[in-house]
Every structure is written in C-alpha cells, then in structure tokens.
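[1] Whatever this is, show me its structure:
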Amino acid sequence: MPLPVTLEDIERAAKAIEGAVLRTPLLPARHLDEITGTSIFVKYENLQDTNAFKERGALNKLLSLSAEERAKGVIAMSAGNHAQAVALHATRLGIPAVIVMPLNTPHVKVAATENYGATVVLAGETVDDAREEADRLSKEHGYTWVHPYDDSYVIAGQGTIALEMLEDMPELDVLVVPIGGGGMISGMAIAAKAKKPSIEIIGVEAVLFPSMHNALSGKERPAGGNTLAEGIAVRRVGALTKEITSELVEDIILVSETQIEQAVNAYLTQQKTIAEGAGAAGLAAVMAQPERFRGKKVGLVLCGGNIDPRLLTSIMLRELVRSGNIISIRCTIPDRPGILGEISTLIGGLGGNILEVSHHRLFLDVPAKGATLDVTIETRGSTHAATIIKALEDNGINVAHLASADLRN
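    The predicted structure is shown next:
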C-alpha cells in the first residue's frame, strides 16, 4: 500500500519553500563526539526566523491553498512553535490567520504569535479544548485548517530537512528525530529512505509522553506530566504519521527529564547554541544509549530553540550540581565564637568558593549548645568537592548533603 506522501511531494515542497525558509547548516559537533563516542552532525533548525522547524510544513501547506481558501483565511491550534510559523508565513502571504491557544499559554508565546500578525484566541484549559474551539471556528467561518502534523503538505514540508541533510552529508548512517505528533519524523523518514534505503531512522519521545511508542507497540504507558520537552508533549499522534512511522521508523527511544536537561545543557555549553527541550531530545537519546550509535555517523535535528531564559538558567545550575561543581551541605557545629570563620577559612584554603551561608540555632535535632550551618559551595568538580567535605569531617564537623544531591541521579 503506497504511503500518503512521496519523495516527489517532498522535492516539490523543497522548491516551493526555497528562499522563504532558511536552508539551515548541518555541522559536525566534535565536542558532542567526545561525550557520546560517536560522530554527530547537527542540523540547526533553531536558526529559522521563528527558531524552529515548523515553518517548513506550515509554509508548504499555505502555498497549497486556492485563492478562495486564502481569502477566507486559515486557522491553527498550537501553544508554541507551529502557532508562530503559521502566523509568520500567513501574514507574509497576505492570508488572515487565527491561532487558538489554551488559556494557560505563556504570555510571551501569545505576544510572539500576535507580533507575527495572527489573531490569537485563548480558549480552554488544555490543547484538546483549544482544538475543539478551533474546529468550531473553522466550521463557523470557513477557515482552512493548518494542522501541526497530520497533513500531507505539512509532512512533505518537514521532510525537506532530511533532503538537505543527505545533500550535505550523504554518509550519514542514522537520523535521530524527536517525535511529537509525528510530522517531522514522517516526512524525514520518507525522504531519507528514498534517497538512502540503508539509513536508519530512530525516533525519540519524552518518557512522560510516549504516544507514538504506545500507538506502534500496542502498550498503554501513561501519557502526561510536566515535561521540559513540551514541544513533543502530544497525547494523540496523527493517523497519517502513525502509518508512515510504523512503516519506516526502526525504533523509538524514550528519554527521561534528566536526560533531556543534560542534552539542553550540552548544546549550550559544548556547542554554544540554545535548544528547547524538544530540540534536544535527539541528543538526549544518543547520550542515554551511546553504545547503540558508536561507530556511526549520526544526524541530529536541533528542531527548536524557544526556551524561557529563566528555565535555561535553572537547567545550567542543576547541571553544575549534578557534576559536583556546586554542592550544598549541612554542617552540625558547636555554637561558639569563631567557628564560622574557621569553616570559611578551611573551605577557602582548599579553593572552594562559598556562594551562600545559612546559620540555624533552633533545629531540634541538634544539641542546645549546637547549631547547623547550611553552606553552598562552588568547586572544581566532584573530586574537589569530596576533598573539601573530608577536610571538614577530619576537623570534627559532621557533614550531610542537602536535597540538591538528588539531582545527580
């Protein structure tokens, strides 16, 4: 049975969007090679105008509309990158666009979508609620749906990513692609398998949202939760994308929230580029299972870079805790003059930098003549941190790690 999208569809999409969507670079990532023990090549879709790959499929769909459909306008449902992609290119083409977003969508995303020229309607508490409102408005006003993933034109547009990757690096052995609704991996798999049948296609989902994994395996792992990879946090995959993925994708790897955090941090610190959680999912899979990819040339799609700067800062700090570069300890000490100076002198003498100190006298689990001292210390790494802790203990100070130690897991 033929698939609903062909290589010819994707090649037509490539010509249609040429010049309006950036042909992003595919570059070697030698620092990531050292972390994973493989040869990684990154496709930087975070360099698009909206900082995400969604422009490809959205524009290809918009270009397929008749004059009558353009005049009536389009509607989309999205809380993120798809909304901005539709808004940008619909405005550029003179097509009225309505984007329905859940009520709890962050204001920065609503503002960005409006700034691209779309009319934003806030409706419902969930994405499914927003979809129902978009359906209603579409029927009422005759808007054309621009679906985020389950549309043949959208799938073809996303497939242009793989065309470019294999043009730039024909030697790629495997593509590791994030999966939300499945539009990107479907288009990429069709293009890549047609150009190079031997290439392996591996999908990646957040363990909290294993929707395609469930759909293909028949399992019923729970889907839901507060994931860093909200861009691929989809409960229901598309009918078209399920069909294509089941036919062409070899496997789906599920990655944890910690693994996604570590991949976001690796992109930032090693490649000096910004990835949102969904954008880093492919790297998270390779870092989680490096032996699976060892000796292969691996193509990754950094599919989006829209992440809250405060969240990015938090991820960086959490990674410093995991690596032992920042430690938080609780010292049980005698309550006598000079003890704080002695401790700070000891830590400073060993090269530790005290970031924060909190002194408590009223905790009931220490003697009345004692106290606790919570200290956050910047170190040169876990070995250096262990040296500081041993020195404190050798000087008669009881030391316990605080809850931040749990982040190492």
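[2] Only C-alpha atoms from now on, for both contacts and neighbour counts.
    OK.
[3] Once you drop chain neighbours, what's closest to residue 292?
    The shortest distance from residue 292 to any non-neighbouring residue, by Cα to Cα, 6 or more residues apart in numbering, is to residue 286 (7.8 Å).
[4] do the same with residue 401
    Leaving aside its chain neighbours, residue 401 sits nearest to residue 329 (4.5 Å; criterion: Cα to Cα, 6+ apart).
[5] Which strands and helices lie in contact with the helix or strand where the residue nearest to residue 292 lies?
    Element membership for residue 286 (DSSP states H and E) is helix 281-288. Counting contacts by 3 or more Cα pairs under 8 Å, 6 or more residues apart in numbering; DSSP states H and E, helix 281-288 packs against helix 30-36, strand 174-178, strand 200-206, strand 251-255, helix 257-271, strand 297-302.
[6] 6 Å instead, please
    With contacts defined as 3 or more Cα pairs under 6 Å, 6 or more residues apart in numbering; DSSP states H and E, helix 281-288 has these neighbours: strand 174-178, helix 257-271.
[7] and the ones you listed, which is most packed in?
    Burial of these is given as mean neighbour count (mean count of other Cα atoms under 10 Å); strand 174-178 ranks first at a mean of 27.
[8] before we move on, back to that, give me the number of residues near the residue nearest to residue 292?
    Neighbours of residue 286 under the rule other Cα atoms under 10 Å: 27.
[9] For it, give its distance to residue 216.
    Note on residue 286: its distance to residue 216, by Cα to Cα, to the nearest Å, is 21 Å.
[10] Also residue 152?
    On the measure of Cα to Cα, residue 152 and residue 216 end up 20 Å apart.
[11] how about this one, so we can line them up?
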Amino acid sequence: MTQTENDPAVTPPGEGLSVTLDDVRAARELLDGVIVHTPLEHSRALGRRMNATVHLKCENLQRAGSFKVRGAYVRMSRLSDEEKARGVVAASAGNHAQGVALAAKKLGISATIYMPRGVALPKLAATRDHGADVVLHGSNVDEALAEAQRQSEETGAVFIHPFNSTDVVAGQGTIGLEILDEEPEVDTVIMGIGGGGLLAGNAVALKQEAARRGRRLRIIGVQAENAAAYPPSLAADALVPLKGVRTIADGIAVGQPGEIPFEIIKELVDEVVTVSEDAIAEALIFLMERSKMVVEPAGAVGVAALMEGKLEALGIEAENIVAVLSGGNIDPMLMLKVIQRGLSAADRFLTVKLMLKDRPGELAMISRIVSETDANVIGVDHTRIGGELSMGDVALVINMETKGAEHSSLVLNSLRAEGYEPMVLN
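    This is a model prediction of the structure:
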C-alpha cells in the first residue's frame, strides 16, 4: 500500500455508506469541550518487537475510562427536547454504562442502566457515581439488554444502543481524526471489535480523511478467538450469531455484529484477526510493565495481535502503526487473574505439583533445589489428605516466579535430576 501525497488515484472509499467523514467531523464539533483529547504515546518497546514505529492511542485515559462516552454523547445530544424529557435507558456490564451515565449527566437527561447481577463492583459504583439509576437484572448482558429494551417500549425512554447507531459510530470515529492530526504518516491502525461501532467509525474517519489527503492506510480489526463473530459473518456476508461467547475481554464479548457497523466494516476494513486469551493476558502485562498503562483486556487486543505476529502472518510490512487502547476499566479481581495468566503465558509463573514421601527432610530438599535455581517461591500448599495419596505420601504444590521459559526448564530439570517428577499445573 503506497502512500503518495496528493496521489490522484486515491479516491474517497466507502461512498454511499450510512456514516460519512462529514458525520464524523460534525461529531467532533459536538464533543469539543466534553471529552479528553487522549494522548498518542510512542512505544519504543513495542516498536523494537515490530521493527517499526508504534504509537498507542490511549483511550484508557478517556473520561469514564473508555471511548464509549464519545458515541453516547453524540447520540444523546441529538435527541429532541421531548425525547430528552422522557429519559434514556441502556444495558451494559461496564464501559457503555459509564459512557451513557456520564453523557446523560452532562446533558441533564435522566438515565436508567440495566446491568447483570454479578457485575464488577467498581463498574457498578462508577455508573452510579455519574448519576445514573442502576437496575440489576439477569445473569448476563443479553438478559439485561432484553429488559432494557422492554422498559424502553413500556415507558417511552429512548434506548441507547452501544454500537448499532449512526450517531454512535460517528462519535467513535473521532478517534481516527485525532490519530491523523497527531501522526499523519501512520500506515496501519489496529483496534478491537465487539459489536463494531469503534472499528466502523474509525474506518470511515481514517480511510476517507487519508484519501482526502492523497494517502492510503490499513485498518485491522481484532477479536478474541472465543468471541469472534465477525470472521464468519464477513465470510457469509450476513450477520452470523455466535453461541457460547466467553472471553476475559468482556468489553468485546458480543455474539453478533451490529447491522450498521457490519456494512461499513465489510467495505472499509482490510483485515480482521483473532487473538488467544493468553496473548491478551500477556499484552496486558506488557502494557503495565513497559508503557505504565492500566488497560482492560478488551483494550489490549490490538497490542496482543502485534505481539502474536498477526501482521507478519498476513504478510503486512507496516512502518508506522497505531494501536488503540480502547479502555482501562478493569476489575481489580479480574486483574489479579489476568496478571497470573499473563505471567504464565510468558513463562514467568510456574506452578508444579510433587508427590513426596512423608518423612523429615523432604520439604527442605525441595526448598534447597528451588533456591539453587534462583526461582522465587510465592506460595506453597502441603497436604497429606486426598484420594490420590497413598499412606505415607504428601502432595506439594509450589507457585514460583521465574525469569522465562529457559529458567522454568532449569527449575524442572533440577527437580528431575534429584529424582522427583514435577507436574506442571499452569
């Protein structure tokens, strides 16, 4: 993909779509003074991995912790006075809830947000702190969504969809204009996909504004492999619902694309790739350690795709990349689990189980071996009770911090050299 300035062969793509560059520009005017112009941070560490220039668009630092307030505010600001008086209703387990609640507060509109029972307490508290009335309903977002739509029909409150709205799509696309203003030479932009509002809006903004400037660039969408509704839908050229969506990236755990974003994405987006749960966890750790960024799993999938070599697998030779960190609202309890999983995926966390004879000195022997390998023991479980244990045996489970795959192998080989049979549990 060449990028020749003022190349007459570059024509505006996506003509006739439901959202245009003018719509995104109008949304940017509405958002002036409402949102934060989030920074574009240079990541030297990621750039060395990619052999390219890499920047991070830090929407995790946006008001309410994610990009969602952009689209919610644009949609709600365009309601008539009569609609505003009726109030709004929405459903979400996190970011959309907070975006709607904050936008409603700014616009003086009453908001009722349906959230599933068991929603993370920080997200529940944040939504209420923005002034919304929160109703806990159902065991998942789909059940909360159905109840929110029912209440909208019954009460007349305006339902604010998280992604299937032209106003929402245009609002999310304002990120792309900010990227091009700060990094006009970008050739590849990569970001996550749930229902598709974020990707669709930015595809319009980036592709059409770049074409206006006589340039071309690539747009790459990323889904968690256990919640990837777009690849089969794009292949079938129809909305294909998924069953059993389950991922740590709850912000993009959507079982079916939105109709409006789907039409834009199939026209303008170059590639959609998927990443593993381990890759997401490892990316989250990388961002915390190397970029000092607290990012939720859904916000880290673009970085996960870069780290997992997805561009190379597609044969893409990118020189100037922007990855969008779409949100930073992570539940501390989930963070603990993700950190452990990320460390394990990077071979920096090792859990082994050993069967020992119940006699003096065995535990001291294990401690000596581990100590000599310079592994850091952070937890030990020692038990004499269990169906797998014979009389006179004990089971020992050790959690250790290691320095990588080579170091983990050293620990295991050292135990084996002394006659033990360690079973790796992580």
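[12] what's the spacing between the helix or strand just after the helix holding residue 286 of structure 1 and its chain's center?
    Using DSSP H and E, the helix or strand that follows helix 281-288 of structure 1 in sequence is helix 290-293. Relative to the chain's own centre, helix 290-293 of structure 1 is displaced by 20 Å; criterion: Cα atoms, centre = their mean, to the nearest Å.
[13] Packing partners of helix 290-293 of structure 1?
    Using 3+ Cα pairs under 6 Å, 6+ apart, helix 290-293 of structure 1 sits against no helix or strand.
[14] Show me what residue 95 of structure 2 lines up with in structure 1.
    Matched to structure 1 by TM-score structural alignment, residue 95 of structure 2 sits across from residue 81.
[15] How about residue 417 of structure 2?
    Matched by TM-score structural alignment, residue 417 of structure 2 corresponds to residue 394 in structure 1.
[16] Can you give me every residue that contacts the most centrally placed residue in structure 2?
    Central residue of structure 2 (Cα atoms, centre = their mean): residue 298, 1.1 Å from the mean position. The contact partners of residue 298 of structure 2, taken as Cα atoms under 6 Å, 6 or more residues apart in numbering, are 249, 251, 252.
[17] That one - nearest residue in space that isn't next to it in sequence?
    In space, and not counting its chain neighbours, residue 298 of structure 2 is closest to residue 249: 4.3 Å by Cα to Cα, 6+ apart.
[18] What lines up with the one you found in structure 1?
    Alignment note (TM-score structural alignment): residue 249 of structure 2 maps to residue 229 of structure 1.
[19] Which residue in structure 2 aligns with residue 342 of structure 1?
    Match for residue 342 of structure 1 (TM-score structural alignment): residue 365.
[20] Output the residue interval of structure 1 matched by stretch 166-186 of structure 2.
    Using TM-score structural alignment, stretch 166-186 of structure 2 corresponds to residues 152-172 of structure 1.
[21] which residues in structure 1 does stretch 321-334 of structure 2 align to?
    The aligned range for stretch 321-334 of structure 2 is 298-311, by TM-score structural alignment.
[22] ends of that stretch, how far apart?
    End-to-end span of stretch 298-311 of structure 1 (Cα to Cα): 28 Å.
[23] what does that stretch contact?
    Contact with stretch 298-311 of structure 1 is made by 39-46, 51-53, 172, 174-176, 274-276, 279, 282, as judged by Cα under 6 Å, 6+ apart.
[24] Could you pick out which of those are located in strands?
    Assigned to strands by DSSP state E, the following of those qualify: 39, 40, 41, 42, 43, 44, 174, 175, 176.
[25] What lines up with the first one in structure 2?
    Structural alignment places residue 39 of structure 1 opposite residue 53 in structure 2 (criterion: TM-score structural alignment).
[26] which residues touch that match?
    Residue 53 of structure 2 sits next to 47, 319, 320 when contact means Cα under 6 Å, 6+ apart.
[27] Just put these in CSV and tack on distance to residue 180 of structure 2.
    Converted to CSV, the contacts of residue 53 of structure 2 look like this (distance: Cα to Cα, whole Å):
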residue, distance to residue 180 of structure 2
47, 19
319, 15
320, 12
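[28] Of these, select the buried ones using a ChimeraX command.
    Only the buried entries of the contacts of residue 53 of structure 2 go into this ChimeraX selection, using 16 or more other Cα atoms under 10 Å:
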select :47,320
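[29] For the nearest residue in space to residue 116 of structure 1 that is not next to it in sequence, grab the count of nearby residues.
    Of all residues not flanking residue 116 of structure 1 in the chain, residue 88 sits nearest, at 4.9 Å (Cα to Cα, 6+ apart). The tally of other residues near residue 88 of structure 1 (other Cα under 10 Å) stands at 24.
[30] How about residue 392 of structure 1?
    Neighbour count of residue 392 of structure 1, defined by other Cα under 10 Å: 18.
[31] Next up, the contacts around it.
    Neighbouring residues of residue 392 of structure 1 by Cα under 6 Å, 6+ apart: there are none.
[32] Where does it sit, in terms of helix or strand?
    With DSSP H and E as the criterion, residue 392 of structure 1 is inside helix 382-394.
[33] List the buried residues for that helix?
    So, applying 16+ other Cα under 10 Å, buried residues of helix 382-394 of structure 1: 382, 384, 385, 388, 389, 391, 392.
[34] same thing with stretch 245-253 of structure 1?
    Neighbour counts over stretch 245-253 of structure 1 (16+ other Cα under 10 Å) mark 245, 246, 248, 249, 251, 252, 253 as buried.
[35] quick one: the longest helix seen in structure 1 to structure 2 mean distance?
    The residue-count maximum for a helix in structure 1 (DSSP state H) belongs to helix 152-168. Averaged over the aligned pairs, helix 152-168 of structure 1 sits 0.6 Å from structure 2 after superposition, using mean Cα distance after the TM-score superposition for structure 1.
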